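**Q** Predicted model and sequence below, questions to follow.
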Amino acid sequence: MDTASLLAVCRVHQLLPDPGSVGVTAIDKRPVDGPVRVHKLGLHGDIQASRIHHGGEDQALYAYSQDDADYWAAELHRELPPGVFGENLRITGISASNAIIGERWKIGLDVEVEVTSPRVPCATFQRRMDVPHWVKRFGEAGRVGAYLRVIRTGTIQAGDHIHRIFVPTHGVTIGQWFSDPTVEDMEALRDADADGEIRLQPEYHEYFEKLQRRLGV
């Protein structure tokens, strides 16, 4: 299928003080040289300060596309190097924000990942970017990037090719689900999950119930 590439592999550089509930944040991700081992919980040597809202097997990696970074660089009139969004993978030639939920990528020779869910911007991210109303602005643009589940572990490094090896038929994208989820989208995802085409993380089913109550269906 499609071929893209990995521009940078980023992991935590240092924990920074943060006024949030945890007291520190691991959002300061920076590129690392050479091969990096990928396990079920993410990159070797990377951490998440808030395990309640980040990490776990369903959010093992966070990918952000260079096209989206370029959009924000033009909007904010500043350079936005790999890692600045807190991403583990800066990618090019493939859109994380427009990926189909449940699609799978092969990175390098042996790592396989699955697109699980959109990134939900938070106050820590706003403090990191130091942009007024950043959470609202980032969310409204829909360029949120995607969390990934690790299906097959291995080693990756900058320059590796990314191959899109499986695309579900339901058609619901990360950005679509984040920005404007509909009942039709919900039913398509639920059916795909029930049929075994994709495996939704538990939070989706909780959101389905909220969406149904909100829309009165």
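**A** Alright, I've got the coordinates.
**Q** Please count neighbours and contacts with C-alpha atoms only from this point.
**A** OK.
**Q** Please report the residue range of the longest strand in the protein.
**A** strand 3-12 (DSSP state E).
**Q** show me the contacts for residue 61.
**A** 41, 42, 43, 55, 87, 88, 89, 147, 148, 149, 150 (Cα atoms under 8 Å, 6 or more residues apart in numbering).
**Q** Can you give me the neighbour number for residue 64?
**A** Using other Cα atoms under 10 Å, residue 64 has 27 other residues around it.
**Q** max-length helix in this structure?
**A** Using DSSP state H to define each element, the chain has its longest helix at helix 202-215.
**Q** on that earlier part again, check which helices and strands the longest strand of the chain sits against.
**A** In terms of contacts (3 or more Cα pairs under 8 Å, 6 or more residues apart in numbering; DSSP states H and E), strand 3-12 is packed against strand 29-31, strand 89-92, strand 161-166.
**Q** Any idea which of those gets closest to residue 102?
**A** strand 161-166 (8.3 Å; Cα to Cα).
**Q** Quick check: buried residues in the closest one?
**A** 161, 162, 163, 164 (16 or more other Cα atoms under 10 Å).
**Q** Quick check: the first one touching residue 3?
**A** Yes. If you go by Cα atoms under 8 Å, residue 161 and residue 3 touch, sitting 6.6 Å apart.
**Q** circling back: touching the following helix or strand past the longest strand of the chain from outside, list them.
**A** Counting by DSSP states H and E, the next helix or strand C-terminal to strand 3-12 is strand 16-17. Residues outside strand 16-17 that contact it (Cα under 8 Å, 6+ apart): 23, 24, 25, 26, 28.
**Q** also this one, for the comparison:
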Amino acid sequence: MAHVTAICVVHALLPDSGKVGTTAIDKRPLAGAVKVGDYGVYADVQADRKHHGGLDKALYAYAQEDADFWAHELSREIPAGSFGENLRTVGIDVNAARIGEQWRIGDTVVVEVTSPRVPCQTFARWMGEETNGWVKRFAQSGRVGPYLRVVKRGSIAPGDEITVVHVPDGAPAVNGL
């Protein structure tokens, strides 16, 4: 059964040497049920709203299976939230999801896949991989995870099932863009 293992929000805004000067990539899991609105998980923020957040990037999902791949590649743990994701999932190939695909999470929330994540230098600095070609390596891996739009608001909690409720015909997959 595909499900959410963690719901993550910003732990702290941190200084960053990029243009914005601050990053909200430091996400950590919350305990219990959390409200999800049009702009994502309540209590979460984005420092660079030009490139993150908004209605079409309200949530970012990343699979535990992909985090396990990177843990092996990087020889370190990749705890939930480490990639700046709001949702850590298991049992669903988030990278094979089609643009426009809709998922029900728990009893009420419905989300729609809008685009793949495009890695940036802030992410590379956060990972301590800025001199190791991280942006290119991550992008070319096919394990970038999708951004999601909230179609129906509600509450979700760790352990909530993810059910694919609609897959548009002929739409490109997240890892195929």
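**A** It's in. From a predicted model like this one, the values you see are computed outputs, not experimental measurements.
**Q** Going by distance to residue 65 of structure 1, which of the buried residues of strand 161-166 of structure 1 wins?
**A** The shortest approach to residue 65 of structure 1 among these belongs to residue 162, at 12.2 Å (Cα to Cα).
**Q** dump the residue contacts of that closest one.
**A** Residue 162 of structure 1 neighbours (Cα under 8 Å, 6+ apart): 3, 4, 5, 6, 105, 106, 107, 108.
**Q** Over to residue 150 of structure 2?
**A** Per Cα under 8 Å, 6+ apart, neighbours of residue 150 of structure 2: 36, 37, 38, 39, 40, 55, 58, 59, 109, 110, 111, 112.
**Q** Map residue 45 of structure 2 onto structure 1.
**A** Under the alignment (TM-score structural alignment), residue 45 of structure 2 pairs with residue 47 in structure 1.
**Q** and its match, that one's in a helix?
**A** No. Counting by DSSP: H, G, I helix; E, B strand; the rest coil, residue 47 of structure 1 falls outside a helix, being coil.
**Q** Just give the nearest non-adjacent residue to residue 91 of structure 2, would you?
**A** residue 2 (4.1 Å; Cα to Cα, 6 or more residues apart in numbering).
**Q** Map the one you found across to structure 1 for me.
**A** Checking with TM-score structural alignment, residue 2 of structure 2 has residue 4 as its match.
**Q** hang on, the earlier thing: name the member of the contacts of strand 16-17 of structure 1 with the most neighbours.
**A** Greatest neighbour count in the contacts of strand 16-17 of structure 1, by other Cα under 10 Å, goes to residue 25: 22 neighbours.
**Q** What's the match for that residue in structure 2?
**A** Residue 25 of structure 1 maps onto residue 23 in structure 2, by TM-score structural alignment.
**Q** My guess is its match contacts residue 16. True?
**A** Yes. Assessed by Cα under 8 Å, residue 23 of structure 2 is found in contact with residue 16 at 5.9 Å.
**Q** got the contact list for the match of residue 45 of structure 2?
**A** Taking Cα under 8 Å, 6+ apart, one finds 11, 12, 26 in contact with residue 47 of structure 1.
**Q** Now do the contacts for the match of residue 25 of structure 1.
**A** Contacts of residue 23 of structure 2 (Cα under 8 Å, 6+ apart): 13, 14, 15, 16, 46, 47, 48, 122.
**Q** Give me the buried subset of these.
**A** 46, 47, 122.
**Q** quick one, helices of structure 1?
**A** Using DSSP H, helices in structure 1 cover 66-76, 123-129, 134-141, 174-179, 183-194, 202-215.
**Q** Can you say which of the ones you listed is nearest to residue 97 of structure 1?
**A** Nearest of the helices of structure 1 to residue 97 of structure 1, taken as Cα to Cα: helix 174-179 at 5.1 Å.
**Q** That's all I had, so thanks and see you.
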